[in-house]
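Asker: I'll drop the sequence and a predicted model, then ask my questions.
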Amino acid sequence: MLLGFSSGIIGSFSYLRKQSLMGDALAHAALPGVCIAFMLSGSKSIGLFLIGAAAAGFIATFGIGYITRHTRIKQDSALAIVLSVFFGLGTVLLTHIQHSGNSNQSGLDKFLFGQAASMVGDDVMVMTVTSVLLAGICSLLYKEFKLLSFDPGFARGLGYPVAFLDQLMMFLMVVVVVVGIQAVGIVLMAALLITPAVSARYWTEKLGVMVVLAGLFGALSGLAGTFISANGSNLPTGPLTVLASTAVFLVSLGFAPGRGLISKLLIRRTAKRRYTQQLASTAGYELERKEKAL
């Protein structure tokens, strides 16, 4: 629930800035950082993994920005390039670790690709502190993040440190990814970042309400995925959490007032009925006027 809540909050700003793929790129970029941290320390410490993944995330964001600014390659292509390169490097390093004979590497692949059962009390504490800090930072910088999401040029004109805020948002996304990969995995973490935000967007036109709803939808997905996994046999928690988040999205897509498919269908039918009634009324009026004229 904590992971889903924090992911929904950060994912809302990423989604509104049209950087949905950025979460996927940062998630894949975390893999070589985690592997290098393990190779240097020889232990599976989530604190060291956080440092390694954060460093890899910063390098990835710098690489994306450099490619976009100094070449003709657009951001979506730069994201795909960085994602592929970092994930390929991470896979090579992970294979090297698995064949190194280090006894501590046992279970590292499951940690990287998601296994909530491997989490212990300290991991939950780290996740709790991280969620509180992320929610607090987003609350304190809500106005700045809002302006950055909708009009970064205007924010720059007002004197806001746009580059710093942009890097801070990227850092917060990296933190969420690193904390969440143990439970959900690198590949599925991007879905948990974006899906609750997309679902919340269907229900409101206000950013504040959207951020809160995205956090609640993410928490609900985490609760549902864990509940189903705990009460079933051989059912992985991470994928079930993502599937629960997808189920929330499908409900939002179908039943959200104003923007949902059913709501739009009803609106169209009502408009069509009114138009038909208006035509019939106009035709009746014209017929009555012609009869009077005769």
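Answerer: Sure thing, it's come through. Numbering: from 1, shown residues only.
Asker: going forward, measure contacts between C-alpha atoms and count neighbours the same way
Answerer: Fine.
Asker: what residues are up against the most centrally placed residue in the chain?
Answerer: For the chain, the residue nearest the mean C-alpha position is residue 193 (1.7 Å; Cα atoms, centre = their mean). Residue 193 makes contacts with 4, 7, 8, 10, 11, 23, as judged by Cα atoms under 8 Å, 6 or more residues apart in numbering.
Asker: hang on, the last one packs against residue 171?
Answerer: So the one you mean is residue 23. No: with contacts counted by Cα atoms under 8 Å, residue 23 stays clear of residue 171, the gap being 10.9 Å.
Asker: between these two, which one's more packed in?
Answerer: residue 23 (26 against 18; other Cα atoms under 10 Å).
Asker: Could I get the full set of helices for the stretch 151-294 of the chain?
Answerer: Ranges of helices within the stretch 151-294 of the chain are 152-157, 162-180, 186-201, 207-230, 237-255, 261-293, based on DSSP state H, counting those that start in this stretch.
Asker: another structure for you, compare them:
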Amino acid sequence: MNGALAFLSDYTIQNVAFGAAILGTISGVLGVFAVLRQQSLLGDALSHAALPGICLGFLLAGSRSLPAILAGALLTGILAALVILVLTSRTRLKTDAAIGISLSVFFAAGVVLLTYIQGTGNASQGGLDTFLFGQAAAILRSDLYVMGAIALVGLGIVAAFWKEFKLVTFDPDFAGSLGMPVRRIETALTLLIALAVVVGLQMVGVVLMAAMVIAPAVAARQWARSLGAMVTLSALAGIVAGASGALLSSLASGLATGPLIVLAATLLVIVSLLFAPQRGILWSVIRRRRAAHHLRGRQVLATIHDLASAHHDTSYPAEQSMLDAYHGLGTGAVLSRLEGRGLVRRTTHMPQEGPHWELTEEGRAQARESLGETPPESA
């Protein structure tokens, strides 16, 4: 117990865990709007577009000053977002093409600037390339204040314009008919994604930041039925993924924090896709099996009913082997389930020919209902 407390009281571990929680919250909340607006790749484009801003911030500050680097990253991220919006609104390019162009151009410019900086011999540029994949262990308490301030600004804007963001996300045409500035609101949502990207640069880096924007929202989408619930669950998923990845990297020396955070978020997505009620793959398989069993049961009931009608005997005993031959499969399991539901019962009739079955009164009623027949008493 004392060892665990000592571990959690470690200064570096605390910084990493708090930073991961901040990142998980802001990326989880804002990622929801990107996923619902079918702009999941937007986070990828804006995170890669942050690289030239990181380099420009370093060149202007002359050192690895986090405020300057994040300001530069935010600037180029916003510029990339505006390029995407202009290309989609002023040309015939689709959104995916505009995102691909913006991502490639800005990331290429960032690589050129990074190569230039590395060739200048500036001693303070050491470790600048860690922004590609993140270096959570280097986070200081002062860095947390900067990250927290940016996150609070983003969350505050979402809270202030919640109704507008919600309406534009789900029905932009209706929002436009109400006189809302839809284009400006969509631009604001896009720029907020850039804020989330900036918060996560030091934690998970340029390359992996897109996963933190998408994964928590995708996981939350499987469980939630409303926007408020989805945003809350996405933020929680982001916090869990960030904190667990950060703690795992602290327990095992030599493991990078950023990739572990992304892997933890991916694990949450896999679990959600498999086990979430209603939308999970497992529940879908169960529902399909139940539907298939129900359909097969109705077919067998209808066959026994048709045989009884053809023989003008409501208690006609249908031979199981004949039912097997008619349906082309073994009906024993189906008949057992129907018997358990009180729809059919075994009957003694020519034992040498195998088991026979007849409909109960409830079974006859269900068979008539499935066939759309009118009950005899109401005829």
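Answerer: Yes, it's here. All of these numbers come straight from a predicted model, not from anything done at the bench.
Asker: how many other residues sit next to residue 332 of structure 2?
Answerer: 14.
Asker: That one maps to what in structure 1?
Answerer: Using TM-score structural alignment, residue 332 of structure 2 lacks an equivalent in structure 1.
Asker: Can you tell me how far residue 332 of structure 2 is from residue 53 of structure 2?
Answerer: 70 Å (Cα to Cα, to the nearest Å).
Asker: Who are the contact partners of residue 14 of structure 1?
Answerer: Each residue near residue 14 of structure 1 by Cα under 8 Å, 6+ apart is listed here: 20, 22, 23, 149, 194.
Asker: Tell me, how many residues neighbour the aligned partner of the first one in structure 2?
Answerer: Okay, so that is residue 20 of structure 1. In structure 2, the residue matched to residue 20 of structure 1 (TM-score structural alignment) is residue 40. Neighbourhood size, residue 40 of structure 2 [other Cα under 10 Å]: 22.
Asker: cool, and residue 333 of structure 2?
Answerer: Count around residue 333 of structure 2 with other Cα under 10 Å applied: 11.
Asker: What's the separation between it and residue 339 of structure 2?
Answerer: Residue 333 of structure 2 is 10 Å from residue 339 of structure 2, by Cα to Cα.
Asker: returning to what we had before: pipe the contacts of residue 193 of structure 1 into CSV and attach secondary structure per row.
Answerer: Formatted as CSV, those follow (DSSP: H, G, I helix; E, B strand; the rest coil):
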residue, secondary structure
4, helix
7, helix
8, helix
10, helix
11, helix
23, helix
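Asker: Over in structure 2, see which of these survive.
Answerer: Retained in structure 2 (both residues aligned by TM-score structural alignment, their matches' Cα atoms under 8 Å) from the contacts of residue 193 of structure 1: 7, 8, 10, 11, 23.
Asker: Would you confirm that the fourth one contacts residue 197?
Answerer: So the one you mean is residue 11 of structure 1. Yes: counting by Cα under 8 Å, residue 11 of structure 1 touches residue 197, with 5.9 Å between them.
Asker: which residue lines up with residue 233 of structure 1 in structure 2?
Answerer: Aligned partner of residue 233 of structure 1 by TM-score structural alignment: residue 253.
Asker: quick one on the thing from earlier: which one of the contacts of residue 193 of structure 1 is nearest to residue 53 of structure 1?
Answerer: residue 23 (13.1 Å; Cα to Cα).
Asker: Grab the nearest non-local neighbour of that closest one.
Answerer: Spatial nearest neighbour of residue 23 of structure 1, chain neighbours left out: residue 190 (5.2 Å); criterion: Cα to Cα, 6 or more residues apart in numbering.
Asker: Quick check: nearest residue in space to residue 364 of structure 2, chain neighbours excluded?
Answerer: Among residues not flanking residue 364 of structure 2 along the chain, residue 305 sits closest, at 6.7 Å (Cα to Cα, 6+ apart).
Asker: still on that earlier bit, contact partners for the match of residue 20 of structure 1?
Answerer: 31, 34, 213, 214.
Asker: From residue 217 of structure 2, how far off is it?
Answerer: From residue 40 of structure 2 over to residue 217 of structure 2 (counting by Cα to Cα), the distance is 10 Å.
Asker: so what sits against both of those two?
Answerer: residue 31.
Asker: Quick one: map residue 137 of structure 2 onto structure 1.
Answerer: Aligned partner of residue 137 of structure 2 by TM-score structural alignment: residue 117.
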